[in-house]
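Colleague: Quick one, fold the following:
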Amino acid sequence: MKQKSAKEDFLEDEEGAGWIVTYADLVTLLLVFFVLLYSISSLNMERFRQAFESIRISLGKDMTTLGVIEVMEVPQLDRKELTLEEIFGRRSREEAMVEDINAFVAERNVGDNITVQILNNKVVVRIQGTILFESGSEQLMPQAEPILGQIVHIFKAYPEYNINIRGHTDDVPIATLRFPSNWELSAFRATTVLKYLIEKGVSPFRLTATGYGSLLPLRPNTTAENRAMNRRVEFVLEKKG
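Modeller: As a prediction, the model looks like this:
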């Protein structure tokens, strides 16, 4: 039987162990990747893209190269910054929006008038009508504009969400030349807020306005306090598509 030469043994060993080199490269690149993530708390998306475009992995005998990851499609944000939790899914965009709104509510000390929650993957922001409109009117009061202005700023940072503006009233009847019923009043109020958002730069393609009158109360219309809670404007934000 013909014995293999030392040269043949070396070539076979080198060919069989060739995967180790690729594996070692991969482990090294992954180490660099996680060190990079650990060293920062938030990422500028353009730097994020450039960093990952510069890191390549060689695969297979033909040495084709692939990026460590394909940089995900992220909507352009007003603030241009994403936290690591948002990028890698540890915190949803809905949760991030709720945190932003709650921070604004705490800063303005308007927690009695504004609430926000996530319902069925939608973000619902409720603002009591008493800080937006005078009784029986659809015109915004002066003190409403700073509040709505900050809300608009937050909404513009989340352009992937459509916004349904909903007007609600209590069950006390109204009958004026301008508003024959609460249906008209609630619809006019929702439309007034919609116009304000458009004037402040929110795309009209994201917006709808609906008046519900007294049809959907939060509480029974049995006390003055409950009726005040039911007079409200809601923003219901849902991801497009």
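Colleague: make it CA atoms for all contacts and neighbour counts henceforth
Modeller: Will do.
Colleague: for the most centrally placed residue in the chain, what are its contacts?
Modeller: Nearest to the mean C-alpha position of the chain, by CA atoms, centre = their mean, lies residue 93 at 3.9 Å. When contacts are counted by CA atoms under 8 Å, 6 or more residues apart in numbering, residue 93 touches residue 86.
Colleague: cutoff 6 Å now
Modeller: Applying CA atoms under 6 Å, 6 or more residues apart in numbering to residue 93 gives no contacts.
Colleague: Show me the helices in this protein, by range?
Modeller: Under the criterion DSSP state H, the chain carries helices at the ranges 6-16, 18-39, 45-53, 84-87, 93-108, 144-156, 182-199, 224-230.
Colleague: So which of those helices is nearest residue 214?
Modeller: Nearest of the helices of the chain to residue 214, taken as CA to CA: helix 182-199 at 6.9 Å.
Colleague: now the closest one and helix 144-156, what's the angle there?
Modeller: For helix 182-199 against helix 144-156, the angle by axes from the mean of the first three to the mean of the last three CA atoms, to 10 degrees is 70 degrees.
Colleague: Can you mark which positions in helix 182-199 are buried?
Modeller: 182-194, 196-197 (16 or more other CA atoms under 10 Å).
Colleague: May I ask which two of those are separated the most?
Modeller: Spatially, the most separated pair among the buried residues of helix 182-199 is 182 and 197, at 22.8 Å (CA to CA).
Colleague: So the residue nearest to the centre of the chain versus residue 122, what's the distance?
Modeller: Distance, residue 93 to residue 122, using CA to CA, to the nearest Å: 11 Å.
Colleague: Check residue 110 too.
Modeller: Distance, residue 110 to residue 122, using CA to CA: 22 Å.
Colleague: got it, and residue 191?
Modeller: Separation of residue 191 from residue 122 (CA to CA) stands at 21 Å.
Colleague: Just name the closest of the buried residues of helix 182-199 to residue 174, please.
Modeller: Out of the buried residues of helix 182-199, the member with the shortest distance to residue 174 (by CA to CA) is residue 182, at 6.0 Å.
Colleague: Report the contact partners of that closest one.
Modeller: The contact partners of residue 182, taken as CA under 6 Å, 6+ apart, are 174, 213.
Colleague: switch to 8 Å and redo it
Modeller: 169, 171, 173-174, 213-214.
Colleague: Kindly reformat these as JSON lines containing neighbour count.
Modeller: Shown next, in JSON lines, are the contacts of residue 182 (neighbours: other CA atoms under 10 Å):
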{"residue": "169", "neighbour count": "28"}
{"residue": "171", "neighbour count": "17"}
{"residue": "173", "neighbour count": "11"}
{"residue": "174", "neighbour count": "14"}
{"residue": "213", "neighbour count": "23"}
{"residue": "214", "neighbour count": "21"}
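Colleague: Another sequence for comparison is provided below:
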Amino acid sequence: MSRKTQLLEENDGPGWITTFADLMTLLLVFFVLLFSMSSVENEAFEEAARSLNIALSRDSAPSSLIPLLEPAAETTRIPDPNESVIINRDAELADQMRFQQALVDSINLELEEIIQDLEGSLAESDMGSWVEIGTPLDGRLTLKVNAAVMFDPGSVAIRRSMMPLLDSILEVVLENPGFKLEVQGHTDDTPVDTDRFPSNWELSALRATAVLRFLIEGGLTPQRVVASGYGDSIPLLPNTSEENRTANRRIEFVLERMELPR
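Modeller: Have a look, this model is predicted:
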């Protein structure tokens, strides 16, 4: 064997060493890349990771050698068609609320004019001191009349002296056909237990009905008036004194629009 052939044979090593060296080189490059990208944004890191996954995989398809914990931030945002719908709905709701408030304000102005007419009519009949006129609120106006001046104790018959007061209320309602009227009967918490009035519910309801019948007989159509009895369920004041109980025994007239458009 020649000297040259002997030297070549001595330099030959195992065949796997070449593959191992290539692998170590790739790993070194891989960790150098990781280190160099330690301060870059997620988007750049993920792009590089995808490239490495493809390069190191056998079938040239993306593998999971480097897991991506979070998706890269979108560089181009696709508008959500539902956003315009939500914005439009919010705008519609805001418009509806403004319209409703404008409508209520308009009704309150009408009620202010009704108050002036009612005060003038009550002044002519000298009955103004018997009626407590409220302030228009949410398109409604409430009038309170103490039941003690309208009815005898335990009675549902309207005193004749109160007829002019009811006439003034009737006149105002007839002159404003766009409004309806609810007559509410209220009592204090003093128990009532008779054959005719088993409880305050019956007493308050029959008193409100007596007023309703007077208004209908005066020309108000039944479609525009309703009577309700609330007993002692809605007191104005705590029933802790005779003065408070007297205030709680009352008839209320609630005037409001026939219909409110939506």
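Colleague: about what we covered before: against residue 157 of structure 1, how distant is the residue nearest to the centre of structure 1?
Modeller: Here residue 93 of structure 1 is placed at a distance of 11 Å from residue 157 of structure 1 (CA to CA).
Colleague: just residue 52 of structure 1 next, same as before
Modeller: Using CA to CA, residue 52 of structure 1 is found at 24 Å from residue 157 of structure 1.
Colleague: before we move on, what about residue 211 of structure 1?
Modeller: From residue 211 of structure 1 across to residue 157 of structure 1, the span is 26 Å (CA to CA).
Colleague: higher neighbour count, those two?
Modeller: Neighbours per residue (other CA atoms under 10 Å) separate residue 211 of structure 1 from residue 157, with residue 211 holding more: 22 against 17.
Colleague: Please pull up the equivalent of the more buried one in structure 2.
Modeller: Under the alignment (TM-score structural alignment), residue 211 of structure 1 maps onto residue 229 of structure 2.
Colleague: Isn't that match up against residue 210?
Modeller: No: Residue 229 of structure 2 lies out of contact with residue 210 (CA atoms under 8 Å); the separation is 11.4 Å.
Colleague: one step back: ranking the helices of structure 1 by burial, who's on top?
Modeller: The highest mean neighbour count among these, using mean count of other CA atoms under 10 Å, belongs to helix 182-199: a mean of 21.
Colleague: show me the contacts for the closest residue to residue 235 of structure 2 other than its chain neighbours.
Modeller: Distances taken as CA to CA, 6 or more residues apart in numbering place residue 248 nearest to residue 235 of structure 2, at 5.4 Å, with adjacent residues excluded. Residue 248 of structure 2 sits next to 186-188, 232, 235-237, 239 when contact means CA under 8 Å, 6+ apart.
Colleague: Can you select the buried ones among these for me in PyMOL?
Modeller: The PyMOL command for the buried members of those (criterion: 16+ other CA under 10 Å) is given here:
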select buried, resi 186+187+188+232+235+239
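Colleague: Among the contacts of residue 248 of structure 2, which one sits closest to residue 219 of structure 2?
Modeller: Using CA to CA, these come closest to residue 219 of structure 2 at residue 186, 24.9 Å.
Colleague: give the contact list for the equivalent of residue 162 of structure 2 over in structure 1.
Modeller: Here residue 162 of structure 2 is matched to residue 144 in structure 1, going by TM-score structural alignment. The neighbours of residue 144 of structure 1, taking CA under 8 Å, 6+ apart as the test, are 131-133.
Colleague: Can you show me which of those residues carry over to structure 2?
Modeller: Here the contacts of residue 144 of structure 1 are checked against structure 2 with both residues aligned by TM-score structural alignment, their matches' CA atoms under 8 Å, and the contacts held in both are 131-132.
Colleague: among the contacts of residue 144 of structure 1, who's most crowded?
Modeller: Busiest of the contacts of residue 144 of structure 1 [other CA under 10 Å] is residue 132, holding 23 neighbours.
Colleague: just checking, that one touches residue 146?
Modeller: No: using CA under 8 Å as the test, residue 132 of structure 1 is too far from residue 146 to be in contact (10.5 Å).
Colleague: Give me the aligned partner of the residue nearest to residue 235 of structure 2 over in structure 1.
Modeller: Mapped onto structure 1 by TM-score structural alignment, residue 248 of structure 2 lines up with residue 230.
Colleague: and residue 148 of structure 2, what pairs with it in structure 1?
Modeller: Per TM-score structural alignment, residue 148 of structure 2 is aligned with residue 130.
Colleague: isn't its match right next to residue 227, touching?
Modeller: No: contact criterion CA under 8 Å: residue 130 of structure 1 and residue 227 do not qualify, at 10.8 Å.
Colleague: for the match of residue 211 of structure 1, what are its contacts?
Modeller: By CA under 8 Å, 6+ apart, the contact list for residue 229 of structure 2 reads 184-186, 201-208.
Colleague: Please identify which two of those are farthest apart in space.
Modeller: Taking CA to CA as the measure, the contacts of residue 229 of structure 2 span a maximum distance of 12.3 Å, between 184 and 202.
Colleague: that older thread, closest one to residue 239 of structure 1 among the helices of structure 1?
Modeller: Closest to residue 239 of structure 1 of the helices of structure 1 is helix 93-108 (CA to CA; 9.3 Å).
Colleague: Would you mind getting the average deviation of the closest one from structure 2?
Modeller: Once fitted to structure 2, helix 93-108 of structure 1 is off its aligned match by 2.1 Å on average (mean CA distance after the TM-score superposition for structure 1).
Colleague: Show the end-to-end separation of stretch 214-226 of structure 1, please.
Modeller: 12 Å.
Colleague: Kindly report the same for stretch 36-50 of structure 2.
Modeller: OK, stretch 36-50 of structure 2 end separation, CA to CA: 16 Å.
Colleague: Also stretch 119-135 of structure 1?
Modeller: End-to-end span of stretch 119-135 of structure 1 (CA to CA): 29 Å.
Colleague: now it, how far from the centre of its chain.
Modeller: For stretch 119-135 of structure 1, the gap between its own C-alpha mean and the chain's C-alpha mean amounts to 18 Å (CA atoms, centre = their mean, to the nearest Å).
Colleague: same question, stretch 5-25 of structure 2
Modeller: Taking CA atoms, centre = their mean, one finds the center of stretch 5-25 of structure 2 at 81 Å from the center of the full chain.
Colleague: what's the answer for stretch 151-167 of structure 2, then?
Modeller: 42 Å.
Colleague: swap in stretch 161-170 of structure 2?
Modeller: Worked out by CA atoms, centre = their mean, stretch 161-170 of structure 2 lies 40 Å from the chain centre.
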